[in-house]
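J.: Provided below for reference: sequence and predicted model.
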Amino acid sequence: MIKLLDQGHRHFVLDLGFVTFMDSMGLGVIVAITKRIREHDGSLRIASVSGRILKIFDLSGMRESFEIYPSAAEATQSEPSPGSLKHWPHPSSD
């Protein structure tokens, strides 16, 4: 991720379709990635989240802080919003 940011990439889709287990450490990694992306005025969309993993986002109160899509294809159908992480970790009140 750091290498991609250094190369100028700013907008990312994190496909969690292969993830069968996540704990607070996994969520912490996503938070750290999100902070890095925000520092570069980028965006992060999360895709293909199973019900079990989505529950982790719910329990942590982080679900509303992220753009979550049913699939990576749907996450990439529209242009990323510049500054979409501006209000992260709290959802904007727009």
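T.: Thanks, I have it. Numbers count the residues shown, from 1 in each chain.

J.: all contacts plus neighbour counts: C-alpha atoms, from now on.
T.: Fine.

J.: Which SSE is immediately downstream of the lengthiest helix in the chain?
T.: When secondary structure is assigned using DSSP state H, the longest helix within the chain turns out to be helix 24-39. Where DSSP states H and E defines the elements, the next helix or strand beyond helix 24-39 is strand 43-47.

J.: Presented hereafter is structure B, for comparison with structure A:
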Amino acid sequence: MSMQMKEYVTRTVVVALKDEVVAFNVPELRERFYELLEEGVRQFVVDLSDVTFMDSAGMGLLVSVLKRARQEGGDVKLVLPRAEGARRIFALTKFDRVFDVAETAETAVRLF
């Protein structure tokens, strides 16, 4: 699992997650997202295009970050995974009804 960030002038941060987002690495990811919120970031694009697998803890992380961001007047947009298995989870859980989703980070940034 790795994490890269790219900040836009609008205080939108693109967080690109890779590989597996599972219970093992969720605490570290949650801590980093919350640190960004404390630093004043309110708009997140979570780029999941390179995520190969996500378990329920990973899905819970996304919901948790969404709730915190919205409490602070922000929002979270998602870039859907390219891996079919990971993408199917998003369809089954209907996450596209909770989050605005896009195919690329650039498109997701424009959703704000």
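T.: Yes, it's here. Please read these numbers as outputs of a predicted model, since none were measured by experiment.

J.: now the longest strand seen in the second structure: which residue numbers in the first structure?
T.: For the second structure, the longest strand by residue count, based on DSSP state E, is strand 43-54. Using TM-score structural alignment, the residues of the first structure aligned to strand 43-54 of the second structure are 11-22.

J.: Stretch 6-20 of the second structure now?
T.: So stretch 6-20 of the second structure sits over no part of the first structure, by TM-score structural alignment.

J.: what sits up against that stretch?
T.: Residues from elsewhere that reach stretch 6-20 of the second structure (Cα atoms under 8 Å, 6 or more residues apart in numbering): 1-5, 41-54, 105, 109.

J.: List the buried residues for that stretch?
T.: Thr12, Val13, Val14, Val15, Ala16, Leu17, Lys18, Glu20 (16 or more other Cα atoms under 10 Å).

J.: Quote the end-to-end distance of it.
T.: End-to-end distance for stretch 6-20 of the second structure, by Cα to Cα, to the nearest Å: 20 Å.

J.: what residue is smack in the middle of the second structure?
T.: Per Cα atoms, centre = their mean, the C-alpha nearest to the average position across the second structure is that of Val46, at 2.9 Å.

J.: Hmm, that residue is touching Pro81, no?
T.: No - applying Cα atoms under 8 Å, one finds Val46 of the second structure not in contact with Pro81, separated by 10.3 Å.

J.: which strands and helices sit next to the longest helix of the first structure?
T.: Contact partners of helix 24-39 of the first structure among helices and strands, from 3 or more Cα pairs under 8 Å, 6 or more residues apart in numbering; DSSP states H and E: strand 43-47.

J.: what's the strand it packs on aligned against in the second structure?
T.: Taken onto the second structure by TM-score structural alignment, strand 43-47 of the first structure occupies residues 75-79 there.
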